[in-house]
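J.: got a predicted model here, sequence first, then my questions.
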Amino acid sequence: MTLARVFERLAGAGAPVEFTAYDGSRAGVNGADLRFHVRSPHAVSYLVHSPGALGLARAYVSGMIDVSGDMYTVLSTMQQVLGEVSAREKARVLSEVLRDPLLRGAVSRRLDPPPQEAPFSRVPSWLRHSKRRDAKAISHHYDVSNTFYEWVLGPSMAYTCACFPEEHSTLEEAQFHKHDLVAKKLGLEPGMRLLDVGCGWGGMVMHAAKEYGVKALGVTLSKQQAEWAQKAIADRGLSDLAEVRHMDYRDVAETGFDAVSSIGLTEHIGKANLPSYFSFLYDKLKPYGRMLNHTITRPDNLAPPIKQDGFINRYVFPDGELEGPGYIQSQMNDAGFEIRHQENLREHYARTLRGWCDNLEDHWDEAVAEVGEGTARVWRVYMAGCVLGFEQNWIQLHQTLGVKLDDKGDARMPLRPDWGV
């Protein structure tokens, strides 16, 4: 069996894909818009020895397979056709592979994962989130290259879901609107103090300082993020109001904040740590202080959580854990917050990711030169896959607003939401 034929059999003869291989073999639909080129017989080893789609991802990241065509279309197409291949058919293909000496030799060798895979030991959830391990996990993903992130994220340097106010709003307009929406939900006013945990490159911190005259402190576990943010703060003349520190949020000593924002951090906290996390943020607030939690969620808590040995956890967010929106709200509530508002921005994140995908493609050659082809490939498949995830409701994005009441139960909240859309 030729290499191209192996992949055609795994995908199904009706798949609208052309398969070619270094040995000159060809299969599938000749001239199809989507094309897979197999560069090494060892790609088959990844498919055989890795669970599910992880093998295909490993073969792609390592450069053993090239993909031509829009990655989103590739993933959505392969999702459909691979789901139709029975276990019996996979076993039949494997038996035929083993009859070929070259392919049998490739399959018999279990390859090490590509170097882009996080080298973390698999440990129980209650052991995952020490300060040292969290710092290592954040560094794996965020300390890649600030230049690379500038190309992918655009001028806003906001690596969280944007909020599109209009159908045709640009990504930059949507990121500004997201920060402004958070500011309005928090009721920011001049002279207030804001704590932004997991602040990234300081987008919310700088927005609060510039647009609302708020004294804002942001903290991040990424050294590269903190350095970039502090320079940006200085360059924009905001040093008297804004600050970003390279530190664990658990080490913030100040208290008495008027507002707390957590935009894209809760995913890294871990289920076991959510009670202490929300209690910590609650204790940082004055009475009437509001906390806005912006986090990726899963649709419910009925299905098992995202696999720790899947592609996302191995390559992108080591130790990441998602919970359902109801569970997040319950933990906030139990920590003392009165919940005043919640909304799902799922479709907005799909649009945000499409913008990032376009940015990466526009800067593909520069990105490869900056971080290497393997890392660029990780980002290409990860972001396109996440577009599918949000569109098909595998994952969601919730903003949940809570307030700290005074001793008499007063919230000092408006009778109706005053932050618009």
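T.: Received, thanks.
J.: only C-alpha atoms for contact and neighbour calcs from this point on.
T.: Noted.
J.: pretty sure residue 49 contacts residue 55?
T.: Yes - applying CA atoms under 8 Å as the test, residue 49 and residue 55 come out as touching, 7.1 Å apart.
J.: compare the two (neighbour count), which wins?
T.: Per other CA atoms under 10 Å, whichever of residue 49 and residue 55 has more neighbours is residue 55, with 20 against 15.
J.: the host helix or strand of the more buried one: what's the following helix or strand?
T.: Using DSSP states H and E, residue 55 falls within helix 54-61. For helix 54-61, the succeeding helix or strand toward the C-terminus, using DSSP H and E, is strand 65-68.
J.: which outside residues touch that following strand?
T.: The contact list for strand 65-68 (CA atoms under 8 Å, 6 or more residues apart in numbering) reads 33-40, 43, 59-60.
J.: are any of those residues buried, and which?
T.: Listed as buried from these are 34-40, 43, 59-60; burial here means 16 or more other CA atoms under 10 Å.
J.: number of residues surrounding the nearest residue to residue 104 once chain neighbours are set aside?
T.: Residue nearest to residue 104 in three dimensions, not counting chain neighbours: residue 98, with 4.6 Å by CA to CA, 6 or more residues apart in numbering. By the criterion of other CA under 10 Å, residue 98 has 16 neighbours.
J.: cool, and residue 267?
T.: Using other CA under 10 Å, residue 267 is surrounded by 19 other residues.
J.: let's bring in a second one:
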Amino acid sequence: MTLAKVFEGLVGAGAPVEFTAYDGSRAGLLDADLRVDVKSPYALSYLVHSPGALGLARAYVAGHLDTHGDMYTLLREMTQLMDSMTVRDRLRLLTGVIDDPLLRGAVSRRLEPPPQEVRTGRTSWWRHTKRRDAKAISHHYDVSNTFYEWVLGPSMAYTCACYPHEGATLEEAQFHKFDLVAKKLALKPGMRLLDVGCGWGGMVMHAAREYGARALGVTLSKQQAEWAQKAIAEAGLSDLAEVRHLDYRDVPEGDFDAISSIGLTEHIGKANLPAYFGFLHGRLKPGGRMLNHCITRQDNAQPSIRKGGFINRYVFPDGELEGPGLIQSEMNDAGFEIRHQENLREHYARTLEGWCRNLDAHWDEAVAEVGEGTARVWRLYMAGCRLGFELNWIQLHQVLGVKLDDRGEAGMPLRPDWGV
């Protein structure tokens, strides 16, 4: 059996994918728009020794397997098939290559994961210490500001956008997202905003520029903080906006009029949510609002962290996703009165589509900047996440809470006044 036929046998002859291999074999739908090239026998070693889609990801990141055509479309066709690969399927794969000494030798060797894979260890009780959080954040965000500029676009917003209409561009949607947060928080000139996990300062600068608010952002990424401070100065906003390289737990100021947390809660950890929301509640003035914007999962039936999954190993070390109900419950128990929540799941799929398009447009430059292995991680991760949001494997919720004043009043309008 040829190597390409082995792959065809795993996913089925009807899959709209062509398979080619270094041994010259071809199978599947010939001349299809989607193609998988097995460039080395070691691709099989990763597939045999790694569970589900992780083996496919390792083979791709390491360069032993290549793809042609739109990555998102290819994943949509193949992910479910690879995740459902059983022990019997693996035996079939082994049987298919047993007569080839080269393949037999490659499969029998258990390869080390690509260097882009993070080894966080199994000491879960050390997860989310300040030192470990700093390392995890640095792994993901201190890649290259230039790389992020190509992927994210001028907004440098690395969180779900909110599309105001069907024809909106990514930049318009990111502006609308920041404006939606500002309106939900009822920002006004002179108000003090704390933005935790501020990234490259998008919300901080928006609050200062568009609403005249005095905004402080904090991030554990040194590269983000340096980029943001430079952008703030260039925009002439230094009298209103500031970004610090700081753990949110070390913010000394209090009595903020509003707090935004856009894309940080995923890094906090389930066990730390009470302390996290408690800290934010304590930094807020009575009558102040807090907006939590984070990726969630459908429910809490499954573990919040997939220790062996691709995302945890390559993209977000120690990341944990919770169901929206748990997020709201923890906010409520910390003292926030929940006033509004909405799911922006479809918006995140569109956001990722834009980021994938940007990466493909700058592919050669991105490879030169961060290396092909890292660029491959990002192409695979963003296309996979787009698929996850579309298929409702993951969601994105904004939850608005208010800290009641001494008389139990929220100061909220009778009906939401922030528009769509």
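T.: Everything's here; your move. The model shown is predicted, which means the values in this text are computed figures rather than measured ones.
J.: let me see the TM-score of these two.
T.: Overlay of the two chains. TM-score (TM-score structural alignment, normalised by the length of the second structure): 0.98; 420 aligned residues with a CA RMSD of 1.2 Å.
J.: of the buried ones among the contacts of strand 65-68 of the first structure, closest to residue 114 of the first structure?
T.: Closest approach to residue 114 of the first structure among these (CA to CA): residue 59, at 8.5 Å.
J.: from residue 78 of the first structure, how far out is the closest one?
T.: Residue 59 of the first structure sits 15 Å away from residue 78 of the first structure when distances are taken as CA to CA, to the nearest Å.
J.: again with residue 72 of the first structure
T.: 10 Å.
J.: for the stretch 151-300 of the second structure, what spans make up the strands?
T.: Applying DSSP state E, counting those that start in this stretch to the stretch 151-300 of the second structure gives strands spanning 192-196, 214-219, 241-245, 256-262, 284-297.
J.: dump those to TSV, plus distance to residue 354 of the second structure.
T.: Below are those laid out as TSV (distance: least, CA to CA, whole Å):
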stretch	distance to residue 354 of the second structure
strand 192-196	25
strand 214-219	24
strand 241-245	26
strand 256-262	19
strand 284-297	18
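J.: can you put these in JSON lines and add mean neighbour count and distance to residue 130 of the second structure?
T.: Below are the strands of the stretch 151-300 of the second structure laid out as JSON lines (neighbours: other CA atoms under 10 Å; distance: least, CA to CA, whole Å):
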{"stretch": "strand 192-196", "mean neighbour count": "28", "distance to residue 130 of the second structure": "15"}
{"stretch": "strand 214-219", "mean neighbour count": "27", "distance to residue 130 of the second structure": "12"}
{"stretch": "strand 241-245", "mean neighbour count": "23", "distance to residue 130 of the second structure": "13"}
{"stretch": "strand 256-262", "mean neighbour count": "25", "distance to residue 130 of the second structure": "18"}
{"stretch": "strand 284-297", "mean neighbour count": "24", "distance to residue 130 of the second structure": "20"}
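J.: hmm, back to that, the buried ones among the contacts of strand 65-68 of the first structure into a markdown table, with extra columns for distance to residue 235 of the first structure and secondary structure?
T.: Shown next, in a markdown table, are these (distance: CA to CA, whole Å; DSSP: H, G, I helix; E, B strand; the rest coil):
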| residue | distance to residue 235 of the first structure | secondary structure |
| --- | --- | --- |
| 34 | 45 | strand |
| 35 | 46 | strand |
| 36 | 46 | strand |
| 37 | 47 | strand |
| 38 | 48 | strand |
| 39 | 47 | coil |
| 40 | 49 | coil |
| 43 | 48 | helix |
| 59 | 43 | helix |
| 60 | 40 | helix |
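J.: residue 333 of the first structure: which of those residues is nearest?
T.: Set against residue 333 of the first structure, the nearest of these by CA to CA is residue 60 (43.6 Å).
J.: nearest spatial neighbour of that closest one, skipping sequence neighbours?
T.: Nearest to residue 60 of the first structure is residue 66, by CA to CA, 6+ apart, at 6.4 Å.
J.: in stretch 332-346 of the second structure, what counts as buried?
T.: Buried, per 16+ other CA under 10 Å, within stretch 332-346 of the second structure: 332, 334-338, 341, 343-346.
J.: show me where the stretch 251-400 of the first structure has its helices.
T.: 274-283, 311, 325-334, 346-362, 364-371, 373-391 (DSSP state H, counting those that start in this stretch).
J.: what is the neighbour count of residue 383 of the first structure?
T.: There are 21 residues near residue 383 of the first structure, going by other CA under 10 Å.
J.: if you could redo that for residue 110 of the first structure, that was the one I meant.
T.: Neighbourhood size, residue 110 of the first structure [other CA under 10 Å]: 13.
J.: cool, and residue 416 of the second structure?
T.: 12.
J.: what's the match for it in the first structure?
T.: Structural alignment (TM-score structural alignment) places residue 416 of the second structure against residue 417 in the first structure.
J.: that match belongs to a helix, doesn't it?
T.: No - looking at residue 417 of the first structure with DSSP: H, G, I helix; E, B strand; the rest coil, it is coil, so not inside a helix.
J.: do you know how far it is from residue 310 of the first structure?
T.: Counting by CA to CA - residue 417 of the first structure and residue 310 of the first structure are separated by 40 Å.
J.: same check on residue 153 of the first structure?
T.: 24 Å.
J.: neighbour count for the two, which is higher?
T.: Neighbours were counted for residue 153 of the first structure and for residue 310 using other CA under 10 Å; residue 153 has more, 22 against 16.
J.: which position in the second structure pairs with that one?
T.: So, by TM-score structural alignment, residue 153 of the first structure is matched to residue 152.
J.: need the contact list for that match.
T.: The neighbours of residue 152 of the second structure, taking CA under 8 Å, 6+ apart as the test, are 158, 355, 358.
J.: please name the nearest non-neighbouring residue to the last one.
T.: Looking back up the chat, that one is residue 358 of the second structure. In space, residue 358 of the second structure is closest to residue 151, 5.1 Å off (CA to CA, 6+ apart).
J.: on that earlier part again, is it true that the residue nearest to residue 104 of the first structure touches residue 106?
T.: No - Residue 98 of the first structure lies out of contact with residue 106 (CA under 8 Å); the separation is 9.5 Å.
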